[in-house]
Structure formats: C-alpha cells, structure tokens
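**Q** following is a predicted model, sequence given first.
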Amino acid sequence: MGTIGDAGEFGLIARLTRRLPQGSDVRLGPGDDAAVIAAPDARVVATTDLLVEGRHFRRDWSGPYDIGRKAAAQNLADIVAMGARPTALLVGFAAPPDTCVDWAETLYDGLADECRVVGASVAGGDVVGASEITLAVTALGDLGGAAPLTRSGARPGDVVAVRGRLGYAAAGLALLDAGRDGPAELLAAHRRPEPPYAAGDEARSHGATALLDVSDGLVQDLGHIAAASGVQIDVDSSAVPAPEILGPDGQHHALTGGEDHAFAATFPPGTVPPAWTVIGTVAEGAGVRVDGREPPTGAWDHFPT
C-alpha cells in the first residue's frame, strides 16, 4: 500500500474521504473549503479533543481501527452529555510521512464506524505531516429544540446515578503497563471505549438536572458537577459498580479511572431511569465526599502539580 508520504497530501485525502459515508445532516461533505452541516435547532453544540501518540494511545498496544473508534467515541460522548444528538466530526490528522497508508485508512474506518453507531458522519478535516501521530477531533451536535443538559443544575435532595462501565479502561491500562495479556475484556475497554449513547435521551426524558461524560474519573468528574452547581455530592462507594473482573484494585479503578466514557447525572428522587445505578446524593455544601470522607486521589490530570 505504500506510505502516506508516497501518497502525498492530496492523494491521502482522496483515499481517506472515499471511506467516509455522509449522513443526512451533512449538506456538503469533504472536498470543498469547509463542510456544511444542518443545524435545524439554530444552535450548534460543539466540542473538541486531542489524542496524542504516547499519551492517549500506543501503537504497540492499540491498532488503528481501535484508535479511530476511541477518538470518535470520546468526542461523541461529550455531545451526548449535553443532551444533544451528534451530527458530525471534523478530524485533524497529523502523522509521520513513513506511516503506512493502510494504517491511516483503517484509522478512518474506525472513526466512520463509531460515528455510524449514533448516526453521525466524519464531514471533513485536515492532514499534516508531524513527528508523531496526533488526532484533533471536533464534534458537532443538535439539541432538537431542548435546553442543554449542563453540569450546573444539581440541587440538594437530588440523587446521583451512573450509566455505563466504570474502571474497565483504567484496569486495562494497568494490565498493559504490567505486560499482562488479559483479561481480554479489560484490555479491549482501554483500547476502545463503549459509551452508552442512549444515556443522553434517557437522562433528559427522566428529568435529569445535571449530566456529564465520565472521562477523567468518577470522583473528579462529579466534582465538576458539585462546583458548577454549588452543592456537595456524597458518594456511597458500596453502590458504585466494581465487578470482580476489575481485580483487587477494582473499587479504586471505578472511583478514579477515566476513559470509559460512562455518564453520571443527578435526578430528582424517584425519577432515575431503570438502566442507571444510584450511587449517592446531593446535599448542601461543596465538593465530593466518599463514604463521608475525602475522596481517593488518582484521577487523570494533564498538568499535575
């Protein structure tokens, strides 16, 4: 197949865009100066994220298809966490010229397939040469006339609930760091998250007061709701799902591990959707407490002090 250097910038773009089917929200896709995406709500939900080789993924641990699925999933989950429907991704792809064309095409297959799960499309982007592989992904979404679900609506008396896997990706990363080859389910969770995208509609339809994507660790991300809402969140660690497959550090992984892209929300009592698990309550005060104490540390921070 040759390298992307052999293909050249425009040859690579042509090969990649042929792999990207366009959904009905894309009125003009790749090939012009910019894409045109429908915005029937007259508002656009937008988010962006970076994946850098060596920090967010390693090519000796993850194949290009999984990296593509992961890059799309973490951005699509942010759109869903606003109570919106994902419509499109714009992808900036930087890579060394000696990267195989087949590797790049498989990466874009992963991006396209993850978008297909939620009915979105990769509508455009850019490619550039670089010393390491980097993906810069911008996701767009539509609110359908509804108000966004933000982090600032939690109120004392609400309950806290979660939807999706917690700690699986962190446990998988720990196994890879240790040179272990299983359990396969945990390794797969690190390589390719599986956000429960239905959570956004479920949260909205059941009156959620706040919602977010758990990307940096449950306790740390609940702290964002607490700060934005001006409340205290009390977590019951025994209620946080931590199955045996997570190993002896399972509870720690579930409380502090990121990149599973589960969802956490607050609801008025008695309104929690059936697929969600209640793990705590909202009270007067500030910050997050776990079993009445200061929470464990270990959540992700790109710039630790």
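**A** Good, I have the coordinates.

**Q** rest of the way, CA atoms for contacts and neighbours
**A** Noted.

**Q** strands of the stretch 51-200 of the chain, start to end?
**A** Counting by DSSP state E, counting those that start in this stretch, one finds strands in the stretch 51-200 of the chain at the ranges 85-95, 121-129, 134-142, 159-163.

**Q** now the ones you listed as JSON lines including distance to G11 and mean neighbour count?
**A** Formatted as JSON lines, the strands of the stretch 51-200 of the chain follow (distance: least, C-alpha to C-alpha, whole Å; neighbours: other C-alpha atoms under 10 Å):
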{"stretch": "strand 85-95", "distance to G11": "14", "mean neighbour count": "23"}
{"stretch": "strand 121-129", "distance to G11": "11", "mean neighbour count": "21"}
{"stretch": "strand 134-142", "distance to G11": "19", "mean neighbour count": "23"}
{"stretch": "strand 159-163", "distance to G11": "42", "mean neighbour count": "26"}
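
**Q** try this one side by side with the last:
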Amino acid sequence: MNDARVLRLADITEEEVLARIFPLLRRENPVVLVGPGDDTAWMNAPDGRYLATTDAMVRGHDWLDEWSTGADVGHKTVAQNTADIAAMGGVTTGLLVTIAADPSSPVAWFEDLARGLGEAAAAAGAVVVGGDLSGADPGTVMVSVTAFGTTQGRRPVLRNGARPADVVAVAGSLGRSGAGWALLRDGGASAWPDLVRAHLRPAPPLEQGPLAAIAGAHAMIDLSDGLVRDAGRVALSSDVVVDLSLSALRPDIEALAPAVGEEEAQRCVLTGGEEHSLLATFAEEPPPGWRVVGVVRDPAGLDDPTPGVRVDGVPRTGGGWDHFDADR
C-alpha cells in the first residue's frame, strides 16, 4: 500500500511519516544551527534572550473537517503563534510542532498539514525545527505549535503599559474572520470567499509588531479573542479604561454589512475572534500601518472608576472567543 490518498498513519512507521513531512518543512535559516532529525533543535539567540509561546488546535473544537483542509489548519496554527510573538514586538525564528492523532487518520491529511505549516512558517520568516508525534483516541487529531522569537535586543512590549491619553490603534483587519465564521455557520460561504479565507487562514500583520515597538508603543496585544475582550485585557493589566470609538470602527462595519448584515457586522468587529490583528497604545500618532480606533482614559476621572473597555463611553464586556464556552 503506497498511495498517500488511502494510506493511514497505522499503515506506516513513525519514521516513514516523518520522511514524508520533513521535506515540506525544511528551510535554510542562519538562526537554526541544527533542525529536525536530532534529539533537539539548536538555535541562535542573538542577544541571549528569547520569546516563547504556544497554542493548540483540536479537531471538532477549533476546526471542522468539512470547512478546513489540513493546510488551513497548518496556516492558522502558525498564525496564532507568530501573532503572539509580534504582539511583544518580536520576530518569530523557530517553531516546534506536536501532533497527536488517531492512527486510522489518512497520511495525506498530515502531508497537507505539513505543507500549510511550512508555507506559513516561511511567510513569517521562521523555520519548523522539530516536534513530536503521538497516537490518540479514535477520531482525535490535535496540533500544537510552540513558537520561539527574538525582540532583536529591544525590551518586549507588554499589555500593562497603556497610559491615560494614549491613542488606541489597530494594525490589520477587524471582523473579517468573525464574518467568515458566521458565513460558514449559516451556509453563505460561497458568495464571500475572501471572508471565509480570512477565517480559515488569518494573515496577521507580523511586521507591524516590531515597527510598533520601535515607534515606542506603550502596550500591545494580539487580537485573537475579539476586539473588546482583548482590549479589556490591556485595560485590566494597565489599570485604565480603553474607550473605543464606534465612528472610527464604522468603515470596518460597513465593509462587512453586505455579507452578514449591519447588526452581525458590528458584532464581528467588536467581538469576532481569530482575527490575529494587533492592538497597541501610543503616546502620539501611531506609525504607518496603524489606525486610531480609540483613546486610553484614567478611570479615576470617570463616573465609574472601574478599569475596562467602553464603546463611546458605554461599558462593554464579554463576547469574542472563549475555549470553554459550552454555548459556542
């Protein structure tokens, strides 16, 4: 049995699986001294410090096979991690991939996954340097990526640095991934393939993270769980109020309204998840590639001194992506 379309993981050895996957992942990079194939990777850390983050995706929870190909899953899980590195002002250098799968799973799906991982890593300027394979219960597929990166000698930009009078700015899109998910859910995907692709294969503005750090961003975060939810994390960490402007967000809402309707468009922009754009606060006008969507306020000067998010002065909480939301 040698046809990848019918081969299952159980039909070949782990070494044979890796022999099929490694060529789809290999890429020369001076940061990587030893890549896949030995007990560990060996990498350069130019200034002796590095960033590290991890995310996992589980079939049936984070993706559905009727919507997503293996390559889509590869692209998305790389986007999740590289956006987190960018949100610290960093550049991703290496990725570790762990896969746990039902042995009856088709080999072709994992070759497709590896192709997506390799393409997304290359687009981010990073390399898949190793990982692990494991069997799992029937029907289970889990893909986890751990990313390493560098701030290139700069201090990382944290969530807790927002200051009153800062402008709040966004790099990248808002609501497009959420709209793509709504279209997939409601059966309208064929008419809006660009929005569906934004959900299946997010494209974070990775270059803007380091540029924001160089420009003096006070705080920054990856918009993975929705604008309101993630802006709230900055607000609570910084003990401030992040006041978003609905008029500044109006172009994003109007761009999505023809596809999902006005009300759903506003929901997607404010609380749609898996966008992986960046939000940051700056003392002055943000650098090119960023647009102002609000302002940071001192809660002590407001009627309600509770740190958090407001939209045109009205408190707003919740929404967005929650991994443990039973009603999702």
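**A** Thanks, I have it. For clarity, every value in this text was computed on a predicted model and none was experimentally measured.

**Q** please state their TM-score.
**A** Comparison of the two superposed chains (TM-score structural alignment, normalised by the length of structure 1) gives a TM-score of 0.96, and 304 aligned residues with a C-alpha RMSD of 1.4 Å.

**Q** now the strands of the stretch 51-200 of structure 1 in JSON lines, with distance to V290 of structure 1?
**A** Supplementary listing: these in JSON lines, determined by distance: least, C-alpha to C-alpha, whole Å:
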{"stretch": "strand 85-95", "distance to V290 of structure 1": "33"}
{"stretch": "strand 121-129", "distance to V290 of structure 1": "40"}
{"stretch": "strand 134-142", "distance to V290 of structure 1": "33"}
{"stretch": "strand 159-163", "distance to V290 of structure 1": "12"}
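
**Q** quick one: closest of the ones you listed to L12 of structure 1.
**A** In this view, the strands of the stretch 51-200 of structure 1 are compared for proximity to L12 of structure 1 by C-alpha to C-alpha, and strand 121-129 is the closest at 8.2 Å.

**Q** after superposing, tell me the mean distance of that closest one to structure 2.
**A** Average distance between strand 121-129 of structure 1 and its aligned residues in structure 2, after superposition and using mean C-alpha distance after the TM-score superposition for structure 1, equals 0.6 Å.

**Q** re the thing from before, of all the strands of the stretch 51-200 of structure 1, which lies closest to D177 of structure 1?
**A** Of those, nearest to D177 of structure 1 by C-alpha to C-alpha is strand 134-142, at 21.3 Å.

**Q** so for structure 2, the centremost residue is which one?
**A** By C-alpha atoms, centre = their mean, the mean C-alpha position of structure 2 lies nearest to Q80, the distance being 2.6 Å.

**Q** alignment lookup: it to structure 1.
**A** In structure 1, the residue equivalent to Q80 of structure 2 is Q74, according to TM-score structural alignment.

**Q** I12 of structure 2 too?
**A** By TM-score structural alignment, I12 of structure 2 lines up with A7 in structure 1.

**Q** so who does the closest residue to its match other than its chain neighbours touch?
**A** Counting by C-alpha to C-alpha, 6 or more residues apart in numbering, A7 of structure 1 lies nearest to V101, which is 7.6 Å off, once chain neighbours are set aside. Residues near V101 of structure 1 by C-alpha atoms under 8 Å, 6 or more residues apart in numbering: 1-4, 7, 12.

**Q** show me what V101 of structure 1 lines up with in structure 2.
**A** V101 of structure 1 maps onto V107 in structure 2 when the alignment is built from TM-score structural alignment.

**Q** right, and the residue nearest to the centre of structure 2 touches S224 too?
**A** Yes - contact status for Q80 of structure 2 versus S224: in contact at 7.4 Å, counting by C-alpha atoms under 8 Å.
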